[in-house]
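In: Predicted structure and sequence below. I'll ask about it afterward.
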Amino acid sequence: MTETTTTPASAPTPEQLDAGRRAYELDRAHVFHSWSAQETLDPMTFVKAEGSHVWDADGRRYLDFSSQLVNTNIGHQHPTVVNAIVKQATELCTIAPQHANAARSEAARLIAELTPGDLNRVFFTNGGADANEHAIRMARLHTGRKKVLSAYRSYHGGTHLAINATGDPRRIPNDDGDSGVVHFFPAYPYRSYFHSDSPEQETQRALAHLEDMIVLEGAANIAALVLESIPGTAGIYVPPPGYIEGVRELTAKYGIVYIADEVMAGFGRAGKWFAVDHWGVTPDIITFAKGVNSGYVPLGGVAMSETIYQTFAQRPYPGGLTYSGHPLACAAAVGAITAMREESMVENAARLGEEVFGPELLAMAERHPSIGEVRGAGCFWAIELVKNRETKEPMAAYGGSSPEMNELIAALKSAGMLPFANFNRIHVVPPLNISDDDARRGLAIIDEALHLADAHVA
């Protein structure tokens, strides 16, 4: 399968390059960036994108192995989605969410076709963080309970409740301990919190720990458990066999709403429409965003079971957004889902994982002593870098970076790749329709650059 592009790849025009240089000046003068100390920044400026590539303000082309923030699942400027947005803009740019509109109705229908079980009702949000906020609110109102269980080494968004549900260091400066969120240790075989010797033992011990948490916190007080089906930014650590099924059984046993966070893993990223499909599990709620329309226009949502829906059938749901189900965003979702189906992108992601990324990353791990582990599925992989394989000392401390990682990231960019890096990991997360040649070229760039990391192995 080859990536879909609007026109043959060509360099940016002089006008685009001039606009890019002006954009940098204005950015530094006026824009406040997220997650950053403002005066330490030197942001890259991009002026053009197409398929699996982006161009900077100097006219240099990069292979986008990051899918930006792991959201451009269908690549850049896909004509089906661009045309859907343009067509919608000529007919109905916006309408208040209390009114029905064709784009939102069709997007909801398509999403309901893809979700497992009876998750056939969709509440649209503007992104993944507010999807998780509303999912938790629904669970609390549905159960009449307050507490929420969430895993360490997770990410659920940057809004107040979502960041408190998050289990990575970005939560800490925002956590006053009053959100009602209780964190538990996830199943993570490579860095097991339970000193497990096998995936089976990790599943058994992690589930025992989770049940202990439920009992000790008081099951009658717990509204929801929110869990990334395959954690994304936190490390793409695929749950061991039986874990997700066990989580579903425990939540059902104790009457806890199971919220599957599929914001990053959903819409084909892990080689299934939703990552929970790998285990045949149906949660009570799925939250989504990113890949639903590849981020062409901001969109997220909550897909809920009939049981959750019935709570609000005659009782008003106390929540909403001005741009819930925005016509342009929903038209983009219809276009993206249509393109993914017509071009078999989800199947292609599964094939790439099985035939290209999995085998070549495993071979790379044999060559490079700096690789502690590779793991993933579909177009969703992580390379965990260590200074010592025996001790598993990370190449960068948890919650930070390091000179060694900065050197590696700089080398990848210099070789013409836009990487996704977090702490001591490089994530392999290109568009689902990347060509095999570009996928292998990206892996070759990483393979060459890893010699720099190998030099720091004890």
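Out: That came through, no problem.
In: only C-alpha atoms for contact and neighbour calcs from this point on.
Out: Will do.
In: so where's the longest strand in the protein?
Out: Using DSSP state E to define each element, the chain has its longest strand at strand 380-388.
In: all helices for the stretch 151-300 of the chain, in order.
Out: Applying DSSP state H, counting those that start in this stretch to the stretch 151-300 of the chain gives helices spanning 160-165, 199-217, 243-253.
In: How far off centre is the last one?
Out: Translated: helix 243-253. Averaging C-alpha coordinates over helix 243-253 and over its chain gives two centres that are 22 Å apart (CA atoms, centre = their mean, to the nearest Å).
In: related to what we said a few turns ago, for whichever helix or strand comes after the longest strand of the chain, packing partners?
Out: Tracing the chain C-terminally past strand 380-388 and defining elements by DSSP states H and E, one meets strand 393-394 next. Contacts defined by 3 or more CA pairs under 8 Å, 6 or more residues apart in numbering; DSSP states H and E place strand 393-394 against strand 380-388.
In: Structure two is appended below for comparative analysis:
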Amino acid sequence: MTPHPVPETGAAVKAADRAHVFHSWSAQELIDPLAVAGAQGSYFWDYDGNRYLDFTSGLVYTNIGYQHPKVVAAIQEQAARMTTFAPAFAVEARSEAARLIAERTPGDLDRIFFTNGGADAVEHAVRMARLHTGRPKVLSAYRSYHGGTQQAVNLTGDPRRWPSDSGTAGVVHFWAPYLYRSRFYAETEEQECARALEHLETTIAFEGPATVAAIVLETIPGTAGIMVPPSGYLAGVRALCDTYGIVFVLDEVMAGFGRTGEWFAADLFDVVPDLMTFAKGVNSGYVPLGGVAISPAVAETFARRPYPGGLTYSGHPLACAAAVATIRAMDEEGVVAHAARLGAEVVGPALRELAGRHPSVGEVRGTGMFWAVELVRDRETREPLVPYNASGEAAAPTAAFAAAAKAHGVWPFVNMNRTHVVPPCNITEPELKEGLAALDAALTAADEYTV
């Protein structure tokens, strides 16, 4: 559905936004937000009648697309019954959401602490780990993103951390595996895995194992580049945590709930962490919700000792009702298997074929509906299409690519020198092929900047 153009309404929406809305991660006078009139399924549209296929899933959270009727109906029904209630009580929507999530988490992560989103889920996971171990430090990877709150942004390993990094958050960063841009001079996945694990163990040794509470990793890093870890890496981290009594935290905020073709990316690697954070896809972002899935060992720490943390809206009934409906809809409609099949049979082959024809494509990687296309200026040297953390004129090549994609009806996810292919997990095969064809055309703009 695309409504008739109403540009005057769009102008009013834009004017109010520019007068009063303070946007995240932005220089306020340098942005020009699109006024969105509506969204349905895998598409959204503006007030001028332009429709876009959303290859971003919002911020990689609309795993079942926009306005899914089963989830909208569940929110309406819950609002009619009980719009909100304090978190200290047992509420049906909250209990059922926790049960359904626990059924799908790996291993014995059967206790669910609800938060308002992914960043505060990470905050609470770190707090739980420190209290459980009595240790102060947390290790996390460069090329990562864990959220915008104070602890979560200090865990983050990309430039969004820099303005808020006081150097006193008890966080130590290390290099995780990424063969295409290896920090370990590796030539094979096996070398990259072994050398990354050796580097991590050395970091633990030099920091002092008895001071390290937790290692926090995105199971598959999201905005940092969708670097699927090599076989054996996460199992190796699990083993190091067991050896040194460290809590293993996997951040599945972006990778969870079908995005990778499994309920959780941890299932791809047969690894069970001690704590796992989630948000986004748990209810497709229809009402803000996140949480921490907790192992029995960590939960036991707080069996008779109060956990010193909570949120006013923890397990909000509207959010939990949306989660229940989302999980049930994903089951009924086979969304997880659908994402796995399209990733293996459509996206992967198509992107590899594009890589063979476009000199601006250095590497493609991913799984399910979770893919990255690495854009380069020179395939031989692997020089990025734009410099690290580029902005302004330096970012012109990726800006040209993004503009070309939009002109072909696809809204792309662009971060630094990459575009990510992250459409809704229930996108249809014809829609997906439409979007991939648009990316093919848009890459021609990026090719203009190659050597």
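Out: Noted; the coordinates are in hand. Fair warning: this is a prediction, and the values are worked out from it, not measured in the lab.
In: Superposed, what's their TM-score?
Out: Taking TM-score structural alignment, normalised by the length of the second structure as the basis, the two superposed chains have a TM-score of 0.98; 448 aligned residues with a CA RMSD of 0.9 Å.
In: circling back to that earlier point, deepest of the helices of the stretch 151-300 of the first structure, which one?
Out: With neighbours taken as mean count of other CA atoms under 10 Å, those reach their highest mean count in helix 160-165, at a mean of 24.
In: In the second structure, which residues correspond to that helix?
Out: Aligned by TM-score structural alignment, helix 160-165 of the first structure corresponds to residues 150-155 of the second structure.
In: Next: stretch 83-103 of the first structure.
Out: Counting by TM-score structural alignment, stretch 83-103 of the first structure pairs with residues 73-93 of the second structure.
In: start to end distance for the matching stretch?
Out: 14 Å (CA to CA, to the nearest Å).
In: Tell me the buried residues in that stretch?
Out: A74, I75, Q78, F85, P87, V91, A93 (16 or more other CA atoms under 10 Å).
In: Surely the last one forms part of a helix?
Out: Yes: according to DSSP: H, G, I helix; E, B strand; the rest coil, the state of A93 of the second structure is that of a helix.
In: R130 of the second structure -> the first structure?
Out: With TM-score structural alignment as the criterion, R130 of the second structure matches R140.
In: Give me the nearest residue to its match, chain neighbours excluded.
Out: With CA to CA, 6 or more residues apart in numbering as the criterion, R140 of the first structure has its nearest non-adjacent residue at 5.2 Å, and that residue is A223.
In: who touches the aligned partner of the one you found in the second structure in this structure?
Out: Using TM-score structural alignment to pair residues, one finds that A223 of the first structure aligns to A213 in the second structure. Taking CA atoms under 8 Å, 6 or more residues apart in numbering as the definition of contact, the neighbours of A213 of the second structure are A129, R130, T133, G134, R135, P136, K137, V138, I246, V247.
In: Turn these into CSV, including neighbour count, distance to W371 of the second structure and secondary structure.
Out: As requested, those are arranged in CSV below (neighbours: other CA atoms under 10 Å; distance: CA to CA, whole Å; DSSP: H, G, I helix; E, B strand; the rest coil):
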residue, neighbour count, distance to W371 of the second structure, secondary structure
A129, 25, 31, helix
R130, 20, 34, helix
T133, 18, 36, helix
G134, 13, 38, coil
R135, 17, 36, coil
P136, 18, 35, coil
K137, 21, 32, strand
V138, 22, 28, strand
I246, 26, 31, coil
V247, 27, 29, strand
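In: I'd like those as JSON lines, with distance to G58 of the second structure appended.
Out: Shown next, in JSON lines, are these (distance: CA to CA, whole Å):
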{"residue": "A129", "distance to G58 of the second structure": "31"}
{"residue": "R130", "distance to G58 of the second structure": "33"}
{"residue": "T133", "distance to G58 of the second structure": "37"}
{"residue": "G134", "distance to G58 of the second structure": "38"}
{"residue": "R135", "distance to G58 of the second structure": "37"}
{"residue": "P136", "distance to G58 of the second structure": "35"}
{"residue": "K137", "distance to G58 of the second structure": "33"}
{"residue": "V138", "distance to G58 of the second structure": "30"}
{"residue": "I246", "distance to G58 of the second structure": "34"}
{"residue": "V247", "distance to G58 of the second structure": "31"}
